[in-house]
Every structure is written in structure tokens, then in C-alpha cells.
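*Asks:* one predicted model, sequence on top.
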Amino acid sequence: MPRLAPPEAPLSPLQKVLRFHWGLALLIAAVACVGFLMLYSVAGGDLDPWASRQMVRFAAGMALMFGVAMIHIRYWRTLAPLSYVGSLTLLAAVEVAGHTGMGATRWIAIGPLQLQPSELMKIAVVLALARYYDWLGEGRVSRPLWLLPPLLLILVPMALVLKQPDLGTALLLALGGGAVMWLAGVHWGYFLAAIALGAGLVTAVLESRGTDWQLLKDYQYRRIETFLNPESDPLGAGYHITQSKIAFGSGGLSGRGFMQGTQTRLNFLPEKHTDFIFTTLAEEFGFVGALSLLILYGLITLFCIVSAMANRDRFGALLTGGIGATFFLFFSVNMAMVTGLAPVVGVPLPLVSYGGSAMLVLLLAFGLAQSAHVHRPRG
């Protein structure tokens, strides 16, 4: 990816609107509508308490995305370090004044709002790394000394997130940051070393169980056991994934019908409006419905890939590619989790699961990608 291209003549508001990728906006709206439909279903055919609130958040998020897209990408480049420091400060503040829910301290009150700083951190890391590698240039990206700053940019928030505890978000921070480093041109040998280190860390985690230096919480170890053998405790730690698999199987090819899912309607399926909402979709609309949502996700990811490849501004290209990779990780980890291909780590389904912080931050991220697309050098 080449460095920053020479500046062009300023765009008029009309030109910015015309360059805005309306196809991406429609794809995002289509996915969100799937979410509204499923939240209506899991509430028993009622917009309250989830669907109506999600609609309001989505409308605010779309306005935010459009507003961010209209601001030139150079301003977001300038604000990248500040956004990282601000997000890290909020993340640290969770340790002091955070709100605890479902056994984890992940939220902080800002006025009437309950904000989850770890969601902001996912995008702030991508922004900061894109700015760093834009400044660094291509000739030094694989030199060991210049690898230390990006590793610190990733590891510091990871450590804070793991203390909440939130293993899923910590993994997404690592994978999203690693994707930006890969796009920036870091040598593949470092990634092989990281994989080997990860394998060693997994071994250490498993060996530490029951010792004074135990690295994970007891419930996280139970999740690992459940992933390996969910039938060992079908009414306890394995309950979530067991019920999820039953729902998937009952959906078949075309599903049981809208609001006709037995696992959902009879409340066998836990967290049906958040982490396991994809299971609800698969039960009611079957393989066809699940595949349709996956195609929409794939098209959104494809936009980010194509836009990044076409962008001659290094910062804009890295930012768009990093956002696309992070979005891909969001939905692939959730889908792997609820189908039993990965441990249950509490990652919501983007734009579909109920949640305010995740929705607004994701639409903010797409606003940044749109800004890079609108203001990319032409000609």
C-alpha cells in the first residue's frame, strides 16, 4: 500500500453525498432489519423491550455513520492517538467505577448512558495501528524494534479487558490488531512465532487450573470443557451449547417458521436476544435463513476489502481493511461459538444482537470506512 497521496481539491457536500457508498448502507440496514425481526420474535411478538430500543439506536447510529463519513479522513488520522488514549482511559476507569452485570464488570455510566469501553477499544486499536503504520512507512514494518509499539498498543488494552473478565473481546483485540499488522506488511514469520506462543499460552492456561497462579476464572475453564464435551454436563455448563445445537437441528433446511421455534418460544435457549440470536434465526428460518444472513455479512466484508485495495491513501487503506477484518471476526466468532465450533466466549452477533454500545461503535467504524472511501484520492 503506497503512502499518502498528494491532497486534492476539497469536495463539496453534494460530491461527498454522491461518493457515499449507499450500497453498503443498504446492506447494513438489511442486516439490522434481520435483527429487529428476531428481537420482535424472541419477545413473543412485541417490539418491547428489545426491538423498539434497537431501532432507535440503529437510527442514531446511521446518522452517526453518515456524519463521520462526511468529515475528511485526514481529521480522523489526526484524532487516532487521542481516540486510543481516551478509550484506554475509559477502559481503566471501568476498574474503578465500572458497573457489574452477569458476573463481569464491563460497563461505565456516562450521564444516562451505560457505555462498554471495550467496544470502543476494538476500533481505537485499529485506528491507532493504521496511524502508526502510515507514519512508519513500509521499509521498517518488520524490523523488531518497530514491532514493540504496535504490540504494546494491543497488549495493554487486552490486559485490562481480561481483568473484567472478557476473554472474547480480548481475543478480538488481538486478532483485529494482528490483521492490521498483516495488512501493513509485517513478515509472516512473526505470525508463525505468535501462533507458537499462543499454543504455549494455551498449554500454560490448562496446566494452571487449580494452582495458585490459575490464569482463567473457573467458569471459563468450564466453557473450555463444555466446548470439548458439551454432553458431559448437559444441564449445567453444557446447557447453552446443547440447547443451541438442538435448535439448529430442528430448523432444518427452511426452518420451523417465524415465531414458531420451540427452543426459543419455550425459553430453553439462553441469551436468545444477545449472544445466541443466530440460533433463533436458524431455528425459525433454517439453513436458508442462516445462509442468507451470512451472504449479507460477506458482502459487507467484501466492500471493505475492495475499498481498501482501491485506496491509494495508506492510512485509509489500512483503516478500512482493519475494520473489515474486525467485522469479519465479529460474526465468524459468534457463529462458530453458537454452532459448537469454538468455546462460548460471549461475543454478540454484529448488528443483530441486542446491545447499544456494540451497535453504535460498529456504525461509527463503518462511518470511518465510508470517510476513507469518500475522500480517497481519485485519478
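*Replies:* That came through fine.
*Asks:* could you use CA atoms for every contact and neighbour count after this?
*Replies:* OK.
*Asks:* and the helix or strand in which E284 is found, what other elements does it pack with?
*Replies:* Following DSSP states H and E, one finds E284 within helix 277-310. Here helix 277-310 touches helix 22-42, helix 239-251, helix 314-338, going by 3 or more C-alpha pairs under 8 Å, 6 or more residues apart in numbering; DSSP states H and E.
*Asks:* for that helix, buried residues please.
*Replies:* 277-290, 293-294, 297, 300-305, 307-308 (16 or more other C-alpha atoms under 10 Å).
*Asks:* between it and helix 314-338, how many degrees?
*Replies:* Angle, helix 277-310 to helix 314-338, by axes from the mean of the first three to the mean of the last three C-alpha atoms, to 10 degrees: 160 degrees.
*Asks:* next, the one to line up against it:
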Amino acid sequence: MLAGKRILLIVGGGIAAFKSLDLIRRLRERGATVVPVLTNAAEEFVTPLSTSALAGQKVYRDLFDLTDEAEMGHIELSRAADLVVVAPATADLMGKMAAGLANDLASTLLMATDKRVLIAPAMNVRMWEHPATQRNLATLQGDGILVVGPDVGDMACGEHGPGRMSEPLAIVDAVEAALADGPLKGKHVLVTSGPTHEPIDPVRYIANRSSGAQGTAIARSLAALGADVTFVTGPADVAPPAGVKVVKIQTAREMKEAVDAALPADAAVFAAAVADWRVANASGSKMKKDGSGKAPALEFAENPDILAAVSQMKKGRPKLVVGFAAETDDVEANATAKRARKGCDWIVANDVSPETGIMGGSENAVTIISDEGAESWPRLTKDQVAAKIAAKIAEALS
């Protein structure tokens, strides 16, 4: 898939830089040309000689190298690539990118490029969780920067948690998704996924058993067909797909805000299992037993109906709006009624009765309800269902 593609690889400083050497090898195995750029800090972990030998290309290091400026200036270098990849993306590099700083070759290339940028963050868990890093991450994602990882695991410093750079093959998958040239190339598709958590108090919440697996698979399949995917996800059991813009939320109201911010879109797929109700009188402190044996009285308020709101937009409505109906009885009839009530184009209906094992499982059996009637598919893996839905969306948008 990467044959003929040119990747500008910026290697940041950190112990994860050693993985960049394997990443170069993996990208070249798939036919890509890799042009490496080393920061000063990266040279403390990998050498220009080893990087150049694996890439088969000259390594770029210094913004003020007059020879390089004469032969290939930093503007041309940043724009000759099909994709710019930063791996590892350190806290320092992410901060420079978010602030728009350009005081070395790497940061200047990132400011000067007109191509998509994919970062693979890597840092200590405390650095990753620091509010400044999370603010920078949100800024970068808002700017359209693609993110893969980080993973959770043991670190060289001896700590454990999120902050490990994704493995080279996972980064390659993200690169392929970012460069996918399929029938959805140039199309923006919004996908919601996972459950929402509606707080009762700071330690308890209302939720459902959705794993987020089907929505995640759909986003991944759409990206594989070349779509620019915005993926709004609740606290799912599965990791977000690579090569998409990820927006993480907790509540239905947060999801509504994220969806509004992501529009306009060519298509919207609402696969999330959004809670219909929230606790209106949620407590700011943990509710405790008072010895009376009486349960606390919870008051409920209706959550925003995201699917109906987007389906019934007067201006800027996506060309295709797809909803989901998880039913336990009268699946087709209930899904048909839901489609009419919400105003969406399709409803993907499935039977989530406990005996089916679909809710939280690896397989699904769906029926697509549309103007053309009901189209039932056999039981398939969720990845297979996602691929069929993505292909159907591509056909509808063509």
C-alpha cells in the first residue's frame, strides 16, 4: 500500500527512538521511501550512520546547513513528502507543535509542511498525564494532527502506565490509513462509538455493556477506504483505531458538544450506545448509607438526542446519517419505527438479547433499514460487518 509513497520521519529524543530504526525498516518493506530527520536529542539514542544505513537516504539534522539549504531547503523538504511522521513525539516536540514554535529543523519542518502529520507520542507516564501535555494533545488533534498511541506498559524508567510509543507495525498501520487512497478519499466521516457514563456521584455512574468494538471497527474500515474520520468515543473497552482523529468523551452531553464541533461531515455514523437519561441531581460527593435502609432518590433528566438532532438539521446536514438500534425484541419493527422517529437515512439494527452474546462480543448480525426496505446480513465478525457498512457508505457517497 505504501509503494511510491515518501515519508518524512522526524525522530525525537527519547529511549523509544530505537524503535524508529525498526519503523524505517517496516515502512521500506512496504515500498515507502523514508527521509529521516534527527533532532539533537535523538542523536543521543540513535546515530545518523545507523539511521541513514536503514533508510538508504541522507539524514537531515541541521536547519542552518547551507549545503542542504542550497540543495533542498526546509520548505521543499517538508512538502516533498506524502506524510510527515513524528516517532517518537516527545513532550517537548508536542509542546513546540502546539505553540507554533520553530527553532530547529524538526519544528520548522512541522510548521512549514502542507501535508498531514502523524505523531506517535512517547514519554514518562507522569509527563503524558501532565495537564500541559493533555492540553497540547487536544490542541494538536483540533488542528487535525493524527495520533497513534501511546500504549500502556512498563517503561525504561521503571514506571508503568500510558506513555510507551506504539509498536512499529501499529505505526505502519496508522501510516497506511492516513495515506489510504480509496473511494472515500477526500470525504469526512463522523463516527461515534462506545458507551457514555452518566455520573451519580464522583465514584458511581450509569452506563451500558457496549464495548465500542463495532464502532471502532467501522471507523477503521472507513479510514482504510481513504476517509478522513473523526472518531468520538466514550469510555470503550477497545483502543481507538489508528489514523483517525480521536475525541474522547464521558457523558452524552459531552458527546453532543464533540459531534457539533466535528460537523460538517459528508456522512455521520452514530454507533455509540448513548445513555437516554442522566441523573439530574448527581451528588458532588460520594453518597453514603445513612443507616435508614432507604436508597437515595435519584431524579432523571433526558439526555440530548444526538442522532435526531443531526438527522433533522436544516442546514449542513450530512448527506448520509446512519443510526444504530440495539434491540432485545421485535428488532426489525422497533428499528423501523426508530428510523422514522429520528429522521436518519439508515438504521443498523441488531438483536442484543443476552443469549446472542453480541453486546460486548466479537460477532454481530445486523439488518440495515432504509428507504429500500430491510437488508439482513448473516452473523459475521464485527470487522466483517464494519467492512460491509464502510463499502455501502462509499457507494452511497459516490
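*Replies:* Thanks, I have the structure now. Please read all numbers here as calculations on a predicted model, not as lab measurements.
*Asks:* quick one: TM-score?
*Replies:* Superposed pair, TM-score by TM-score structural alignment, normalised by the length of structure 1: 0.24. Supporting alignment: 159 aligned residues with a C-alpha RMSD of 7.3 Å.
*Asks:* coming back round to it: for T100 of structure 1, which of the helices and strands packed on helix 277-310 of structure 1 is the nearest?
*Replies:* Of all those, helix 239-251 sits nearest to T100 of structure 1, with 21.7 Å by C-alpha to C-alpha.
*Asks:* what's the angle between that closest one and helix 277-310?
*Replies:* 90 degrees.
*Asks:* what's helix 239-251 of structure 1 packed up against?
*Replies:* helix 262-265, helix 277-310, helix 314-338.
*Asks:* one more pass at 10 Å, please.
*Replies:* helix 218-228, helix 262-265, helix 277-310, helix 314-338 (3 or more C-alpha pairs under 10 Å, 6 or more residues apart in numbering; DSSP states H and E).
*Asks:* now the helices and strands packed on helix 277-310 of structure 1 as TSV including mean neighbour count and distance to G198 of structure 1?
*Replies:* Below are these laid out as TSV (neighbours: other C-alpha atoms under 10 Å; distance: least, C-alpha to C-alpha, whole Å):
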stretch	mean neighbour count	distance to G198 of structure 1
helix 22-42	19	34
helix 239-251	21	25
helix 314-338	25	17
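*Asks:* now render these as TSV, adding distance to M181 of structure 1.
*Replies:* Below are those laid out as TSV (distance: least, C-alpha to C-alpha, whole Å):
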stretch	distance to M181 of structure 1
helix 22-42	25
helix 239-251	34
helix 314-338	9
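*Asks:* and these: which comes nearest L14 of structure 1?
*Replies:* Nearest to L14 of structure 1 among those is helix 22-42 (13.8 Å), distances taken as C-alpha to C-alpha.
*Asks:* how about the very next helix or strand once past that closest one: buried residues?
*Replies:* Downstream of helix 22-42 of structure 1, the first helix or strand assigned by DSSP H and E is helix 51-70. For helix 51-70 of structure 1, burial by neighbour count (16+ other C-alpha under 10 Å) applies to 51, 54-55, 57-58, 61-62, 64-66, 68-70.
*Asks:* then stretch 68-78 of structure 2?
*Replies:* For stretch 68-78 of structure 2, the neighbour count (16+ other C-alpha under 10 Å) marks G73, H74, I75, L77, S78 as buried.
*Asks:* same check on stretch 374-386 of structure 2?
*Replies:* Neighbour counts over stretch 374-386 of structure 2 (16+ other C-alpha under 10 Å) mark A374, K382, D383, Q384, V385, A386 as buried.
*Asks:* between the two ends of it, how far is it?
*Replies:* 18 Å (C-alpha to C-alpha, to the nearest Å).
*Asks:* contacts for that stretch, please.
*Replies:* 213-222, 332, 335-336, 346-350, 358, 361-369, 387-392 (C-alpha atoms under 10 Å, 6 or more residues apart in numbering).
*Asks:* now the end-to-end length of stretch 119-131 of structure 2.
*Replies:* With C-alpha to C-alpha as the measure, what separates the two termini of stretch 119-131 of structure 2 is 19 Å.
*Asks:* what's the angle from the helix holding E284 of structure 1 to helix 22-42?
*Replies:* Calculated by the same axes, to 10 degrees, helix 277-310 of structure 1 forms an angle of 170 degrees with helix 22-42.
*Asks:* off-centre distance for helix 277-310 of structure 1?
*Replies:* The chain centroid and the centroid of helix 277-310 of structure 1 are separated by 14 Å under C-alpha atoms, centre = their mean, to the nearest Å.
*Asks:* then stretch 160-179 of structure 1?
*Replies:* 10 Å.
*Asks:* just stretch 176-195 of structure 1 next, same as before
*Replies:* With C-alpha atoms, centre = their mean as the basis, stretch 176-195 of structure 1 stands 19 Å off its chain's centre.
*Asks:* coming back round to it: using JSON lines, please lay out the buried residues of helix 51-70 of structure 1 together with distance to A193 of structure 1.
*Replies:* Formatted as JSON lines, these follow (distance: C-alpha to C-alpha, whole Å):
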{"residue": "A51", "distance to A193 of structure 1": "45"}
{"residue": "Q54", "distance to A193 of structure 1": "42"}
{"residue": "M55", "distance to A193 of structure 1": "44"}
{"residue": "R57", "distance to A193 of structure 1": "41"}
{"residue": "F58", "distance to A193 of structure 1": "41"}
{"residue": "G61", "distance to A193 of structure 1": "39"}
{"residue": "M62", "distance to A193 of structure 1": "40"}
{"residue": "L64", "distance to A193 of structure 1": "40"}
{"residue": "M65", "distance to A193 of structure 1": "37"}
{"residue": "F66", "distance to A193 of structure 1": "40"}
{"residue": "V68", "distance to A193 of structure 1": "38"}
{"residue": "A69", "distance to A193 of structure 1": "38"}
{"residue": "M70", "distance to A193 of structure 1": "41"}
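*Asks:* which member of the residues you listed is positioned nearest Q220 of structure 1?
*Replies:* Q54 (29.3 Å).
*Asks:* how close does the closest one sit to C33 of structure 1?
*Replies:* Taking C-alpha to C-alpha, one finds Q54 of structure 1 at 10 Å from C33 of structure 1.
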